[in-house]
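In: Test case, fold it:
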Amino acid sequence: MDFKTIWTDPEELDETYPAMIQGVDYNSGGSRILGVIYIAQGIGPHATVILLHGFPGYEQNFDLAHVLLRSGYNVLIFHYRGSWGSGGDYSIDHVLEDVESSIEFLKSDFAKKSYRIDDKNIILIGHSLGGFSALITAAGHDEIKSVGCIAGFNFGLYAENISKSKSLMDSAAKKWEKAVISLNGMTVQNFIDDIVKNKYRWNLLNISENLKNHSVLMIGGRKDVIAPLEEHYMPLVQSLKEQKVDLKEIILDGDHSFVSRRITLAKEVLKWLEEQKSN
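Out: Here you go, the predicted structure:
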């Protein structure tokens, strides 16, 4: 396939239905969610990617959103409750609820008409916490056929490991101190308590069976020290293979945010998306 949309502007422009970017807001659990939607040119309707950022969300993958926009996809990026201006309090449960609310928003008559959305072709792609959330959400939605997990963090398995001793719990709390500073209503202690309490429910190995009817993209980073391959990527890939999930697995020579491999990352994501069209 042609990957020129990664580095080249469109040669032809649709003046009637141009590409555009608009701010959006909608309700989730009684709180106002803020986001932005990238609308592909053309009358559509367009396949729409919900691009989920991580915890707390310093890397939000806007470069990837522009590549997908130029390639004909709509993209929604939003901020979970309690983060980056969205209302309410932050928690992983709220994150998962906010992903559900975003799907409902895209399926609304208003969104379909305003943003030229194909509500039968919604795709979930997430980074880190976003990858975790994308997989868990897709496992409960048979109609969402394609889900991508980029440097996904398996919070349940991580919680199982640190809960083995007090010293590991204390070390984990110290590690996450700075990550919660920008999150409303979140402390490092209630974060640790929450993931330990939900360690079975949030272990991605326990939901792999529910992804049998999905196409799954797994991308890991060889230099990732936040979600190391040995703990977060390889066990899940093995579990998905055992369940005979339609899986594409890719390991890039990058860190958790793929800072030095953004073009390669965009190429792999776009290649996978285009492969879905021929399936």
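In: okay, CA-based contacts and neighbour counts for the rest of this
Out: Will do.
In: Residue 271 falls within a helix, correct?
Out: Yes. Under DSSP: H, G, I helix; E, B strand; the rest coil, residue 271 sits within a helix.
In: how close does the nearest residue to it once chain neighbours are set aside sit to residue 257?
Out: Once flanking residues are discounted, residue 271 sits nearest to residue 1: 7.5 Å by CA to CA, 6 or more residues apart in numbering. Counting by CA to CA, to the nearest Å, the gap from residue 1 to residue 257 is 25 Å.
In: Repeat that for residue 9.
Out: Residue 9 is 25 Å from residue 257, by CA to CA.
In: and for comparison, fold this next one:
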Amino acid sequence: MKSLLLTIALLAPASTSTAQTAPPQAVVADPAPDKDFPAYLQQTRYHTAGVDVPARWFTAAGKGPHPSVLLLHGFPGTELNLDLARSIQRAGWNVMAIHYRGVWGAPGQFSFGNTIEDARAALTWLRHPSNADKVDASRLVVLGHSMGGFDTVMLGDEPVAGFIVISAADLGGMAATLDTPTGMAEAIMALTDDARFTNAAPTALADEVLANAQAWDWRTNAAEMAGRPALIISSDDGNEPADQAVADAIEAAGGPKPARVRFPTDHSYNDQRIALQVAVVGWLQATFR
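Out: From the prediction side, this is the model:
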């Protein structure tokens, strides 16, 4: 019955989705400490393109290996979604929350394409034999918000267990608006503020989007996600059409049909943070037993 209620909640409109069932304990309560295998947080680094980039490694309590989530933040990373990381950790999952090259002082060069490579490198870190006692490599889930959602879709060809896409940014789709002087100027202006927290020039980022329109085709890459469960979460930020396109592409490629949740809030889910945790943790618990 609990699983059924959760399914109804996930598929219901956001205004009622979080009221249909009790929130997971991992969202609202701390678990009893495990003296032998305590939960912990540590700074770590993963190797990508010749440099070591910082990441946060949240290890779940209890003897491993544990299912694990790769958490991908957006551009440039103002919202890190670390409240999600903590709830997921309390639910018995490890979380690797990465930065990317060239952002917030990390070494290497930032670019949108490099974030895809960095995410793949983080998956390699998670799958490394040295982590086999901590990470259940058969239960890896990629979770991305905004640009991290773009990366999640671009990782559709990775052999992971599932995907969570939150307000994904269809960067390839931006190319259609960049192919005019006015469109390019507006895109550069929109990128300028956030690009200050990276070592990339806004003009270079806009040119990169234009050059990769075909490689980053939204539906083609989303179709690669088929065959695994997916949760797609949207808000009032204007990205819902891109999110819906991901769901449609997965279903057209054979499914399974992704779970959908929509919240009446902004891009950072500022007034729906608890509800967001309920949706994510509830889906993980119902999908991966």
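In: Next, the TM-score between them, please.
Out: Scored against TM-score structural alignment, normalised by the length of the first structure, the superposed chains reach a TM-score of 0.91; 267 aligned residues with a CA RMSD of 1.4 Å.
In: out of residue 9 and residue 257 of the first structure, which sits in the more crowded spot?
Out: Set residue 9 of the first structure next to residue 257 and count neighbours by other CA atoms under 10 Å: residue 257 wins out with 22 against 11.
In: What's that one aligned with over in the second structure?
Out: Aligned by TM-score structural alignment, residue 257 of the first structure pairs with residue 268 of the second structure.
In: Contact partners for its match?
Out: residue 79 (CA atoms under 8 Å, 6 or more residues apart in numbering).
In: let's see 10 Å
Out: Applying CA atoms under 10 Å, 6 or more residues apart in numbering to residue 268 of the second structure gives the contacts 74, 78-81, 145-146, 166-167, 235, 237.
In: Would you mind giving the secondary structure of it?
Out: Under three-state DSSP, residue 268 of the second structure comes out as coil.
In: Please report how far it lies from residue 79 of the second structure.
Out: Taking CA to CA, one finds residue 268 of the second structure at 7 Å from residue 79 of the second structure.
In: so what sits against both of these two?
Out: Joint contacts of residue 268 of the second structure and residue 79 (CA under 10 Å, 6+ apart) are 145-146.
In: ok, longest strand in the second structure?
Out: strand 135-145 (DSSP state E).
In: which part of the first structure lines up with whichever helix or strand comes after that one?
Out: Next along the chain after strand 135-145 of the second structure, taking DSSP states H and E as the criterion, comes helix 147-154. Using TM-score structural alignment, helix 147-154 of the second structure corresponds to residues 129-136 of the first structure.
In: Average offset of the matching stretch relative to the second structure?
Out: For stretch 129-136 of the first structure, the mean deviation from the second structure after alignment is 0.9 Å (mean CA distance after the TM-score superposition for the first structure).
In: hang on, the earlier thing: can you say which of the contacts of residue 268 of the second structure are buried?
Out: Buried residues within the contacts of residue 268 of the second structure, counting neighbours by 16 or more other CA atoms under 10 Å: 74, 80-81, 145-146, 166-167, 235.
In: Among those residues, which pair sits farthest apart?
Out: Among these, the pair separated by the greatest distance (CA to CA) is 80 and 235, at 17.0 Å.
In: compared with the second structure, how much does the helix or strand hosting residue 65 of the first structure deviate?
Out: Here residue 65 of the first structure, judged by DSSP H and E, is contained in helix 62-70. Following superposition, helix 62-70 of the first structure is found to deviate from the second structure by 0.6 Å on average (mean CA distance after the TM-score superposition for the first structure).
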